[in-house]
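Engineer: Please find the sequence and the predicted model below.
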Amino acid sequence: MIRKAVLPVAGLGTRFLPATKASPKEMLPVVDKPLIQYAVEEAVRVGIEEFIFITGKHKRAIEDHFDKAYELEERLKSAGKYELLEKINCFENLNFAFIRQKEPKGLGDAILCAKPFVKEEPFVVILSDDLIDPEYSVLDEMIKIYKDKKAPVIALEEVSLNEVSRYGIVSGKQTDGFYIINDLVEKPEPQNAPSSLAIIGRYILTPQIFKHLENLQPGKSGEIQLTDALRSLLEETQIYGCIIKGKRYDAGEKLGYLKTIVEFALKDREISCQFINFLKEKLSTIENH
């Protein structure tokens, strides 16, 4: 029922400058894969085969990453490195489209750019900054809710009150298996937050959202916020929430990104033992000083 995923990747990545001056933030590696690949693999696991990337300037590396690399493939073949060849050819049966966002006008505008490609189908939106533990599929849970309710579904996570100003925050009520949303607020101050349930980077949206994005005026920052469009959409249809049960890694800022690398390195069968020994040595050295 849901065949398409939209991946907004047009952001400037200023938190990681100078590394992102000419290279996309989404191509930052976590062990041996870039952030954007984890997002695509997450969608593939729930059967999605069509991907729309909303790109911007200096994002060509993302397109190249999902394209054929003939010279590299021939070198791997001649060297008998078929395991590596399989790793870089794992996207051959998928369809990718790349749409340029003319200027960075917010997440809402990025999603609006996908309208000609999405047409009249429901679609998934994945923000690669929010890396979900690959052993847990929040998208699978969200799709089950969508199939039952035939309405938009957004992923939610409980955050501390001092963090609510970083997120879109919802209010509503918990029921058996899902959350019924009755309001959404973009980045409220803690004293004004309707709850501590934050919207994280996974959405199932219907084409209805485009009308609300088109009619939305830019906010104070000059950006079109998806949360504001969802709030408008609430007047037309119910929106449901799915509270995640697995772990989310915030790779959108430096400390969170470093924590993500450590966590994924500890899960990597090839290097985890050696990495643990390295960490023990470093901690021992720090303690001795």
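Structural biologist: Happy to help now that I have it. Residues are numbered from 1 along each chain as shown.

Engineer: CA atoms for contacts and neighbours, from now on please.
Structural biologist: Will do.

Engineer: so what's the residue most central in space within the chain up against?
Structural biologist: The centroid of the chain falls nearest to Leu127 when counting by Cα atoms, centre = their mean (2.0 Å). Counting by Cα atoms under 8 Å, 6 or more residues apart in numbering, Leu127 makes contact with Leu7, Pro8, Val9, Ala39, Gly201, Arg202.

Engineer: Check Asn89 too.
Structural biologist: Contacts of Asn89 by Cα under 8 Å, 6+ apart are Lys68.

Engineer: What of Pro218?
Structural biologist: Residues in contact with Pro218 (Cα under 8 Å, 6+ apart) are Ile224, Gln225.

Engineer: Please name the nearest non-neighbouring residue to Val9.
Structural biologist: Ranked by Cα to Cα, 6 or more residues apart in numbering and with sequence neighbours excluded, the top spatial neighbour of Val9 is Thr55, at 5.1 Å.

Engineer: And for that neighbour, the neighbour number?
Structural biologist: Neighbour count for Thr55, taken as other Cα atoms under 10 Å: 25.

Engineer: Put together CSV for the contacts of Leu127, with secondary structure, neighbour count and distance to Lys280 on each row.
Structural biologist: Output for the contacts of Leu127, formatted as CSV (DSSP: H, G, I helix; E, B strand; the rest coil; neighbours: other Cα atoms under 10 Å; distance: Cα to Cα, whole Å):
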residue, secondary structure, neighbour count, distance to Lys280
Leu7, strand, 23, 38
Pro8, strand, 26, 38
Val9, coil, 26, 36
Ala39, helix, 22, 31
Gly201, strand, 17, 34
Arg202, strand, 21, 35
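
Engineer: Against that first model, consider the following:
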Amino acid sequence: MKMYGILPAAGLGTRLAPLAFSKEMFPVGYQMYKGELRPCPVSQYLVEAMKKAEIYNVFFIINSSKTDILSYYLNGYRFEMNFSYLIQMEPKGMVDAILQVTPWLPKEEEYLVTFGMPDTFFKPDTLLKLLVKKIKQSEDMDIVLGVFPTKAWHKLGMTTLKEDKDGNVQVVEIIDKPKAKPDTDYAWGAAVWKSRFQDFLTQYTKNYSKKEELVLGDVFREAIKNGFRIGAVKGEYYLDTGTIEDLSRAITKMNDQGGFLSGN
């Protein structure tokens, strides 16, 4: 089964303005480059997590101003991966960014899509590999989410879970940025889904007519209502870098771990 990665990086990053480059290229921590210690852009941790999951074909969704991302990653040769770039012409949100990939995916065969946010960190760095393993082992599973304990319930997609006696975790509800704390301490932060859900997402978006921006968590909720089964794998933690406060916490966490959040 073919596997593809999606890195949505078309956002304007206004919460970090005035930043002279793409927020996904913000250096947090270090990497070894040609035998020397060099800065590591935050998005590279997600790229490396996809590589660990054997996701070698990756789509970057960017806007026309984010040429620094293309200049750094190029065609993926340095990472032994294949990178493609799609332009989101208007800032219409995350779901619209994901839809840019649909025309470039196989039409007559099943595939997997791996999704993550390129301005975040998560542990373990093998989490995407675990998600892929779980969805491949479960014929009736359409989506598997990486979920993480969090106190920032008002900013994330809070995810209610049901766990059976064998340790299998199923998602029963998702509420994006709730106004009151729900009865769960977990939020989702990464995902793997089958081609069936990509088709559902594409069709659902075409029929969506509300004024509010459609968020991915809402599509997951609708998928559950339509009989899709969503599993979950619990991660250790999830760090966003989209605001000054979150970025400061990520840098502190990085420094506490010796500068290599992903164990490079």
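Structural biologist: Here it is on my side, so go on. Quantities reported herein were computed from a predicted structural model and do not represent experimental measurements.

Engineer: what residue of the second structure matches up with the residue nearest to the centre of the first structure?
Structural biologist: Correspondence of Leu127 of the first structure to the second structure, assessed by TM-score structural alignment: Met117.

Engineer: What's the separation between the residue mapped onto Ile145 of the first structure from the second structure and Asp142 of the second structure?
Structural biologist: Matched by TM-score structural alignment, Ile145 of the first structure corresponds to Lys134 in the second structure. Look at Lys134 of the second structure and Asp142 of the second structure: by Cα to Cα, to the nearest Å, they are 11 Å apart.

Engineer: more neighbours, those two?
Structural biologist: Using other Cα under 10 Å as the criterion, Lys134 of the second structure and Asp142 rank with Asp142 on top: 23 against 19.

Engineer: Let me know whether the more buried one touches Ile230 as I believe.
Structural biologist: Yes - using Cα atoms under 8 Å, Asp142 of the second structure is in contact with Ile230, at 6.0 Å.

Engineer: ok, for Lys181 of the second structure, nearest residue in space, not its chain neighbours?
Structural biologist: Nearest residue to Lys181 of the second structure, sequence neighbours excluded (Cα to Cα, 6+ apart): Trp153, at 6.3 Å.

Engineer: Tell me the counterpart of that neighbour in the first structure.
Structural biologist: Counting by TM-score structural alignment, Trp153 of the second structure corresponds to Val164 in the first structure.

Engineer: Number of residues surrounding that match?
Structural biologist: By other Cα under 10 Å, the residues close to Val164 of the first structure number 26.

Engineer: Touching, it and Ala198? I think so.
Structural biologist: Yes - between Val164 of the first structure and Ala198 there is a contact under Cα under 8 Å: 6.9 Å.

Engineer: secondary structure class for the match of Ile145 of the first structure?
Structural biologist: When classified by DSSP: H, G, I helix; E, B strand; the rest coil, Lys134 of the second structure comes out as helix.

Engineer: Counterpart of the residue nearest to Val9 of the first structure over in the second structure?
Structural biologist: In the second structure, the residue matched to Thr55 of the first structure (TM-score structural alignment) is Ile62.

Engineer: Over to Ile243 of the first structure?
Structural biologist: Using TM-score structural alignment as the criterion, Ile243 of the first structure maps onto Lys234 of the second structure.

Engineer: Equivalent analysis for Val40 of the first structure, please.
Structural biologist: Counting by TM-score structural alignment, the partner of Val40 of the first structure is Val47.

Engineer: just Leu258 of the first structure next, same as before
Structural biologist: In the second structure, Leu258 of the first structure lines up with Ser248, judged by TM-score structural alignment.

Engineer: Next, the mean deviation of the helix or strand hosting that match compared to the first structure.
Structural biologist: Assigned by DSSP states H and E, Ser248 of the second structure belongs to helix 244-256. On superposition with the first structure, the mean distance recorded for helix 244-256 of the second structure (mean Cα distance after the TM-score superposition for the first structure) is 2.3 Å.

Engineer: helices or strands next to that helix in the packing?
Structural biologist: If contacts are counted by 3 or more Cα pairs under 8 Å, 6 or more residues apart in numbering; DSSP states H and E, helix 244-256 of the second structure sits against strand 27-33, strand 237-240.

Engineer: Let me know the secondary structure of the match of Val40 of the first structure.
Structural biologist: Under three-state DSSP, Val47 of the second structure falls in the helix class.

Engineer: That one and Ser195 of the second structure, how far apart?
Structural biologist: 21 Å.

Engineer: repeat for Val215 of the second structure
Structural biologist: Val215 of the second structure is 19 Å from Ser195 of the second structure, where distance means Cα to Cα.

Engineer: cool, and Ile224 of the second structure?
Structural biologist: Ile224 of the second structure is 16 Å from Ser195 of the second structure, by Cα to Cα.

Engineer: cool, Gln88 of the second structure as well?
Structural biologist: According to Cα to Cα, Gln88 of the second structure stands 21 Å off from Ser195 of the second structure.

Engineer: burial count for Ala20 of the second structure?
Structural biologist: 8.

Engineer: What of Asp185 of the second structure?
Structural biologist: 17.

Engineer: pretty sure the match of Ile145 of the first structure is touching Val144, no?
Structural biologist: Yes - the pair Lys134 of the second structure and Val144 passes the contact test of Cα under 8 Å, sitting 7.4 Å apart.

Engineer: now the helices for the stretch 51-200 of the first structure?
Structural biologist: Under the criterion DSSP state H, counting those that start in this stretch, helices of the stretch 51-200 of the first structure are mapped to 60-65, 70-78, 82-88, 107-112, 115-118, 138-149.

Engineer: Give me whichever of the ones you listed is most buried.
Structural biologist: Mean neighbour count, computed with mean count of other Cα atoms under 10 Å, is highest for helix 107-112 among the helices of the stretch 51-200 of the first structure, reaching a mean of 23.
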